[in-house]
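Enquirer: quick one: sequence plus predicted model below, questions after.
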Amino acid sequence: MQLPRLSKLPKLAGIRNSQAKAGLPPGTLIFVGDKVSDKSQVDLIAYNEHEIEEYSSQNTEQIIGRLDKTKVNWVNIDGLHNVDLIEQIGEHFHLHPLLLEDVLNTEHRPKSEDYADHLFFVLKTLYNLTGDSITYEQISFVLGKNYLLSFQEKEGDIFDGFRNRLRQINNNKNRARKKGSDYLFYRLIDTVVDGYYSILEKVGERIEILEDEVYDNPSRATLKKIQQLKKELVFLRKSVYPLREALSKVTKGEYSFIKKDTLPFFSDVYDHTIHVIETVETYRDLVTGVMDMYMTSVSNRMNEVMKVLTVIATIFIPLTFIVGVYGMNFEYIPELSWKYGYFGTWGVMLLICIGMLMYFKRKKWL
């Protein structure tokens, strides 16, 4: 059986851009990835326990001028394709060229790195399951003394709910307003990891649907869906597995920008990541089982067809023998002149058919 071809791997454009960097010195700023938005924008949320201010602009200098050292400054940059904007941000916050190069490369695996006066962290966020594919986006964070930079590929993210909670001034339970940029860093990562659960829930529903489809009516389209889901789980595994290592460095207290009272929160995110990884592995095993079930179902169907054809062929063997005998061109065949020879031959052949069918049924071959 010829298997259907897998769909093209995602982000091939990013791979081509990576090839364009060949031969260039380290730290050369080139955007690597698919351009998913034409708009570039910088948003600033500066807050403390008592007040919060928000600004949005496409002019980096205007946002930089609004930074307040007495507050926590969350600077969010949308549109990684705008290399000049990323470079301006890097110059103001004294970011290393290699760090900026990693920000512009959307093909990076999750990781964390410690620089002299800031912490760099990159991970993948999963938005929703549309059709047969998961929407991926890379988010990079730079954590400093009183600021947090977040770099995103496009406008719109999963942090709107957290932004709304930050705006609640009179909420005494609003821990984020009372803590520093390291706690803000934790809350954003926790939001991303929580988003994994909704995606895994949808993946689990797809597996259940595929199991029913394989059991009831397997087809080539079903096989294509299974292969697509296996590919998505591979990309999901690549997005989550390195995140465990990155968070492990944070929970061990290796970074001076993470306060001791914030470390338990990162340990909680680390536990969630482990649970997500275990769920992904479970789903991979389930999809492999669905694939085996599909192949078994197709094989059983083929065996049923071959069994029916074999029974038909077996029944016709004696009939063909009888017809062959009385089809010979000898002049003196005993039953050739018999008045009821034709009907008698048919009767014998029908009795043979009925007898063989009863025998096959008794042997449970039918």
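Expert: Done, it's in. Residues are numbered from 1 along each chain as shown.
Enquirer: please count neighbours and contacts with C-alpha atoms only from this point.
Expert: Will do.
Enquirer: give me the three-state assignment for residue 13.
Expert: helix (DSSP: H, G, I helix; E, B strand; the rest coil).
Enquirer: next one: residue 154
Expert: Quick answer, by three-state DSSP: residue 154 is coil.
Enquirer: give me the number of residues near it?
Expert: The local packing of residue 154 (other Cα atoms under 10 Å) involves 21 other residues.
Enquirer: ditto for residue 276
Expert: Neighbours of residue 276 using other Cα under 10 Å come to 21.
Enquirer: was I right to think it contacts residue 196?
Expert: Yes: using Cα atoms under 8 Å, residue 276 is in contact with residue 196, at 7.2 Å.
Enquirer: ok, which stretches of the stretch 51-200 of the chain are helices?
Expert: For the stretch 51-200 of the chain, applying DSSP state H, counting those that start in this stretch gives helices covering 60-65, 83-93, 97-104, 160-166, 175-178, 181-216.
Enquirer: most neighbours per residue, which of the ones you listed?
Expert: For the helices of the stretch 51-200 of the chain, the largest average neighbour count (mean count of other Cα atoms under 10 Å) is found in helix 97-104, namely a mean of 21.
Enquirer: which helices and strands does it pack with?
Expert: On a contact count with 3 or more Cα pairs under 8 Å, 6 or more residues apart in numbering; DSSP states H and E, helix 97-104 meets helix 83-93.
Enquirer: one more to weigh against that first structure:
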Amino acid sequence: MSDGDATIEIADDAPAAQTITRSPFARASQSQRRSSRKGLASSRVSERVRGNSRKALMVNDVKHQTKSETRKLERFEQMQLEYFSTRDADVEQTPTPEMHYTVYRNDGGAGTTTTTKNNADSMNLLSKIGKETRKENTIRWLHFNGMNEMMMNYVCDALKLGASAVGGEMDTTKCVFHRHKDAAVRHFDSHVYVSMQLIDREECDGDIPLVSDEQVSFIYHPEKAIVISVCEDVDEESDFTALTRLLVEGESRCNVDGAHPGILLAMMADKFVDDAYPVAEELGDYLEVLSQAMVARESISFSQPVDKVRMQLWRMRRFAIRVRRLCEAYEEDALGVFDDESFKEYVGKVSKQADGLESVCEMYIGRCLSILQRVEVYQEQRTNETLFLLTIVTTLMVPVEFLTGMWGMNFVNMPDLETSWGYFMFLALIPFLMGTSYILLKVNGYLDDSPLDWSCGLGGLFKSKEGKKD
């Protein structure tokens, strides 16, 4: 081999065909192309962000922006860049994926599981799995906590997963690391790729429960009766761990006599939806607390936590919609990969559960909207009361302002200005005219159910304020 080539040895006992030889010049050209694509994508995102920012902040004239508008625009652009970079970014790769290999039986028997935590052991085990032949009533499940491109390529080579997709150009490795916006089902020559999202309960933001979603990829090989699942995060105790215990102990629906291998896919979706219900109920309980607090003491400060809860519910509703679409894709099954009545019946139940989760989220989103409407009504009421109070005070001051303007005119012959009691007469007229104006407004019903609806002058105002405090 020449000095210009680089060889990567996969494992000591791996077959010779698994030795990968690459040229550093080819690798450099690939990185250059990748960086150029990344730069082009970031420039497109930046242009889109700037346009959206100006439209949202109503800043159309770029040349005549104020400093405040410029700061708002920069902050808004930064927020959008973070959002688009997260949404459009590929699945993050893990240097050392953790692999769990579970073999279970669909005739009621128990199974076994093997765990590897380094790349060498995982590759050796994959080589052995690739050489094994399919056994009757035996289904194999490979689960990866985290994944990297080198390991995924080795999985495809060891298990002979066809690279070409039916009606598409994206291969299996790209599908695994591509961030899918919706539930995806892609048919390949030898297998089926399925992508869905998993809702995960995160730490609280203050008292508000937060949720996050991560992508989970599934690969189903019908001929070899093998299912491969790839999860983004490395979590020692997860839904996959609990499901593995059920499969090994022979107590799951997948262990029923004659169960289709695809039942495992439906069972995972069912587990994800079941785990989302408690999170939705927790968000609903928090809304109940906010509603009671709103009844006890109305305030505009409730709008921000309600908006945060609504964002979490939107995310969960989107998860439910994606699960339902995935179930619809399973039921359509254009190529007949999942042609099994029990599988489709199970998928139908999962779809109904997803509909139920969506209904729960919509109910709580409606509750959020009702609380926000109450906050808005309270804010409008406060504004109207303030404006009404200012209007009444202005009306009461009109006679006084009239006298002030009249006696402030510079005429020579104004007899009241030369008397010794003129000033005291003006001071006496102020409460008299204001009281008369108030009585007229009260008699005509303009002060009914208003902050100034008191019966004995200013003393009533103080009493009404004390009553509100109590």
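Expert: Great, that's in hand. Just so you know, these numbers come straight off a predicted model, no measurement behind them.
Enquirer: got a TM-score for the two of them?
Expert: Taking TM-score structural alignment, normalised by the length of structure 1 as the basis, the two superposed chains have a TM-score of 0.80; 345 aligned residues with a Cα RMSD of 3.2 Å.
Enquirer: is it possible to get CSV of the helices of the stretch 51-200 of structure 1 that adds distance to residue 20 of structure 1?
Expert: Below are the helices of the stretch 51-200 of structure 1 laid out as CSV (distance: least, Cα to Cα, whole Å):
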stretch, distance to residue 20 of structure 1
helix 60-65, 28
helix 83-93, 15
helix 97-104, 14
helix 160-166, 36
helix 175-178, 42
helix 181-216, 31
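Enquirer: so which of those is nearest residue 242 of structure 1?
Expert: helix 181-216 (13.0 Å; Cα to Cα).
Enquirer: next structured bit after the closest one?
Expert: Heading C-terminal from helix 181-216 of structure 1, the first helix or strand you meet, by DSSP states H and E, is helix 220-251.
Enquirer: what's near enough to touch the residue of structure 2 most remote from its centre?
Expert: What lies farthest from the middle of structure 2 is residue 413; by Cα atoms, centre = their mean that is 78.6 Å. With Cα atoms under 8 Å, 6 or more residues apart in numbering as the criterion, no residue contacts residue 413 of structure 2.
Enquirer: wait, a strand at it?
Expert: No: with three-state DSSP as the criterion, residue 413 of structure 2 is assigned coil and is not in a strand.
Enquirer: contacts only, for the aligned partner of residue 234 of structure 2 in structure 1.
Expert: Taking TM-score structural alignment, residue 234 of structure 2 has residue 155 as its aligned residue in structure 1. For residue 155 of structure 1, the contacting residues are 37, 39, 40, 41, 78, 79, by Cα under 8 Å, 6+ apart.
Enquirer: mind putting the residues you listed in CSV, distance to residue 295 of structure 1 and neighbour count included?
Expert: Formatted as CSV, the contacts of residue 155 of structure 1 follow (distance: Cα to Cα, whole Å; neighbours: other Cα atoms under 10 Å):
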residue, distance to residue 295 of structure 1, neighbour count
37, 42, 13
39, 47, 14
40, 49, 19
41, 51, 18
78, 46, 26
79, 45, 22
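Enquirer: reformat those into TSV and put distance to residue 60 of structure 1 next to each item.
Expert: Output for the contacts of residue 155 of structure 1, formatted as TSV (distance: Cα to Cα, whole Å):
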residue	distance to residue 60 of structure 1
37	18
39	14
40	10
41	8
78	12
79	13
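Enquirer: quick one: buried residues of stretch 184-191 of structure 2?
Expert: Residues of stretch 184-191 of structure 2 classed as buried by neighbour count (16 or more other Cα atoms under 10 Å): 184, 185, 186, 187, 188, 190, 191.
Enquirer: what about the residue opposite the first one in structure 1 once aligned, distance to residue 196 of structure 1?
Expert: Pointing back at residue 184 of structure 2 there. Taking TM-score structural alignment, the alignment pairs residue 184 of structure 2 with residue 111 from structure 1. Per Cα to Cα, to the nearest Å, residue 111 of structure 1 is found 17 Å from residue 196 of structure 1.
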